[in-house]
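Trainee: prediction below, plus the sequence it came from.
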Amino acid sequence: MVERGAPVVPSARSERSLLFLVAAVQFVNLLDFMMVMPLGPDFAVALGISMSDIGLIGGSYTAAAALSGVACASFLDRFDRRSALLVALLGLVAGTAAGGLATGLSSLVAARVLAGAFGGPATAIAFSIVADATPPERRGRAMGVVMGAYSLAAVLGVPVGLELARRGGFQVPFFAVAALGLLVAGLARLLLPPMRGHLAGARAAGSALRELRALVTRPLVSLAYAATAAVTMAAFLIIPNISAYAQQNLGYPRERLGLLYLAGGALSFVVMRVAGAVIDRIGAFRTSAAGAALLVAVLYAGFHSYVPGLPVLVVFVGFMTGSTIRNIAQSTLVSRVPRPAERARFGAMQSALDHLASALAAFLSARMLRELPDRRLDGMEGVAALAIAFTLASLPLLLWIERRVAVSPAAGAGPARALRGEGA
């Protein structure tokens, strides 16, 4: 299948090498985000920050990422993908390094705002590169490779970051991730080819704001954004509270917490690769439905009405596996919605919505939960029920999108048109 307007990657740069390079970018980006919350108690003690203010640090990143995603959506498609990615990476590196130089709550929040302002667009650009470089029939596998960075960040990055902080202080992980980001930026500059094939369509489209307005008001795009929000809400109602719930409610020992991330992340890495191939074979909706069934079962048995004797490891791994399947299926499907020349601004808006949905979900769960005198969390039943509702609500949206992209002339990868060599 060929999508009209899609950039052609030079033959000297293999598709596999490009995907692993983009995965490295995502690894740095995700590790920068994921390591902060586990490190919260460390820098709270070191900088004299109240434990209750740790949430402000994580929220500052997501808020900045959301706002920058909206701001960048109108012009990201007007630049070479490689140049835009390098700028975003260097800004992320600067913000991450600044976190290691923080002297208090205000300076740390400012550093996280800077990191989020560049981290959000970096995600959008990375997925735009994947969509540009791979045809629709192989995009599921490609998304699986790139999204495997999440599992690697959980399996390798978070435990290593915690150990570095234990040995050298909370500053060391920030500096280590910044150094890794510089290395990846250098590799991207050397190995990533210029990607300008989308520019002709972007420049011919007219006003940037008019383009953006036309994009977000298109019905199929609105469906894609609604599905993104539903999938994200379902996950982030649980994610901020899963560590406290496992320890306080289920009695899981703190010293073995790393085992959960190791096992869950390792299995998710395998699942991502398998799920990508399954999506290419049976379709994104069917794969997502299978992930949703697993996720609903885990949410009910592990969080809503805990089944006595159910191992915490099974609950954690099941939650990560179901979420992983859903995420890759949703990402693969919505990648077919935008036209090649509008992928970056579509992705920037999607990234902004994703961050806003995660922040809203975390806020909702915090309002629904309360800490009991014995430190257990009360109200998890309601949080899990809401997560189940969002999981189920996303399914008809994804089915509708899958059917529309097969026939809609506005979709970026409609099979019927692509088979005839036509694009959007």
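Mentor: Here it is on my side, so go on.
Trainee: for the rest of this, base every contact and every neighbour count on C-alpha atoms.
Mentor: Fine.
Trainee: where does the residue nearest to Arg112 when sequence neighbours are not counted fall, secondary structure wise?
Mentor: Sequence neighbours aside, Tyr61 is the residue nearest to Arg112 in space, at 5.1 Å (criterion: Cα to Cα, 6 or more residues apart in numbering). Taking DSSP states H and E as the criterion, the element that holds Tyr61 is helix 54-72.
Trainee: try Ser408
Mentor: With DSSP H and E as the test, Ser408 turns up in no helix or strand.
Trainee: ranges for the helices of the stretch 1-150 of the chain?
Mentor: 15-34, 36-47, 54-72, 81-100, 105-133, 139-152 (DSSP state H, counting those that start in this stretch).
Trainee: just checking, Pro253 touches Ala244?
Mentor: No. Here Pro253 does not reach Ala244: they are 10.8 Å apart, not a contact under Cα atoms under 8 Å.
Trainee: just want to know which of these two has more residues nearby.
Mentor: More crowded of Pro253 and Ala244, by other Cα atoms under 10 Å: Ala244, with 16 against 10.
Trainee: try this one next to it:
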Amino acid sequence: MEHNEPIPLTGYQKLVIFILAITQFTVILDFMVMSPLGDILMKSMDLHPDQFGIAVSAYAFSAGISGLLTAGFADKFDRKKLLVFFYTGFIIGTILCGLVNSYETLVAARIITGLFGGVIGSVSMAIVADLFALQQRGRVMGFLQMGFGASQVLGIPLGLYFANHWGWHAPFLWIGGMAAVIALIILLWLKPVDAHLALPQQNSAFVHLWRNIKKPDYRIGFAATALLSIGGFMMMPFGTAFAVNNLGITNAQLPVVFMCAGIFTLVFMPAFGKLSDMVDKFRLFTLACLWMVVVVLVYTQLGTTPLWLVIVFNILMMTGIMGRMVPSTALVTGVPEMKDRGAFMSINSSLQQISGGFAAVIGGMIVVQPEKFSPLEHYNILGYIVSVITLLSILLMRRVNTLIKKRSMQQQIPPPVAEGIALSEV
């Protein structure tokens, strides 16, 4: 692998990374906490796997629809204002999740949260694409994805603790309170992100949306992201139910599993990001995918398993997830032109959410739990499906990588810089 010297980050860029990272932490935690609460919710509300799959997918579907509806407008406003608006709606929806008392109202609250929360990621990615060079984005994505690890180290264990002591409503109220504080930080510290407004925008919002959807190069990026999402969402919602009912892990031990995997993510995620800026992103993505296939095929076949081994497998799985998420995200941000980034990221995020929603529903239809405390059945089938999808995603991401290399050559970038862009990248 050839190495390239990374471009240093300015002080303000580091501040932006911090703001976006803590914002992503709450959004990711709000979504991720549904999975560890899965066993508690399914037992306390007497839900079947297919019902829980719908509860999870409600957020994903509404987030996807919201992203598509706002995609045409995403490049017509200051990205800071968009971030504040949608983050405020996300806070309201999250607090509602902590106040409902029935399955139907929970699904409704998740829909509201998704309508706003699902757009935040795309706005954040558009900000990253505007403020950071492609050779810096691997590191940026590495730090932003630390929100995933932080949610497991701090968020999910605390959420489970709150749920075990004060009921499953408590985690949502806690997340809503944290997000309110972060909203103030965004208002005070983030500068306007409006350089794209100086570029000519002659099309209406819907024409702008359609022009982005019909561009062949953009559709390659959309398809790659959607395929990755299907693989991720299919297993995740039922992970804790599988750990408790099949592997023999207790609810008291679950925070330890999430915390160990999260600590690993926090420690090694910046290294993944830096590595992604120094070596071939597509090669790193491919190795991570192959790694993940092996781990998934073994893990989904396990029966009663010691706690330490479950922790090891979760760390190995997290290595595969993070190893492909950082380079793939960085590569996809290199697909759109600057004037299209907001719309592209919104559409991309929407397809990610919608694909994940379908995956959660399909997963709920495949997985069966005959009784409330019986082991899940057919979870290994999900492992086979996810493995095939992961292998197919390599082919699509290869096309994305080829597209970026070709564009670099067309722009006649000097060889060292062009190579850095081509070789850098959920």
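Mentor: Structure received. No experiment lies behind these values; they were computed from the predicted model shown.
Trainee: follow-up on the earlier one: list the buried residues for the helix holding Tyr61 of structure 1?
Mentor: 54, 57-72 (16 or more other Cα atoms under 10 Å).
Trainee: again, but for stretch 167-180 of structure 2
Mentor: Those buried within stretch 167-180 of structure 2 under the rule 16+ other Cα under 10 Å are Gly167, Trp168, His169, Ala170, Pro171, Phe172, Leu173, Trp174, Ile175, Gly176, Ala179.
Trainee: what's the average distance of stretch 56-69 of structure 1 to structure 2?
Mentor: Its matched residues in structure 2 lie on average 1.4 Å from stretch 56-69 of structure 1 after superposition (mean Cα distance after the TM-score superposition for structure 1).
Trainee: average offset of the strand or helix carrying Trp400 of structure 1 relative to structure 2?
Mentor: If you go by DSSP H and E, Trp400 of structure 1 is part of helix 380-405. On superposition with structure 2, the mean distance recorded for helix 380-405 of structure 1 (mean Cα distance after the TM-score superposition for structure 1) is 1.3 Å.
Trainee: can you give the distance of that helix from its chain's centre?
Mentor: 17 Å (Cα atoms, centre = their mean, to the nearest Å).
Trainee: correct me, but Leu227 of structure 2 touches Ser393?
Mentor: Yes. Using Cα under 8 Å, Leu227 of structure 2 is in contact with Ser393, at 6.1 Å.
Trainee: what residue in structure 2 is paired with Ala244 of structure 1?
Mentor: The equivalent of Ala244 of structure 1 in structure 2 is Ala241 (alignment by TM-score structural alignment).
Trainee: distance of its match from Gly334 of structure 2?
Mentor: Going from Ala241 of structure 2 to Gly334 of structure 2 by Cα to Cα, to the nearest Å gives 38 Å.
Trainee: and the helices in the stretch 251-400 of structure 2?
Mentor: 254-278, 281-299, 307-333, 341-366, 379-410.
Trainee: got the angle for the first one vs helix 307-333?
Mentor: For the pair helix 254-278 of structure 2 and helix 307-333, the angle between their directions (axes from the mean of the first three to the mean of the last three Cα atoms, to 10 degrees) equals 40 degrees.
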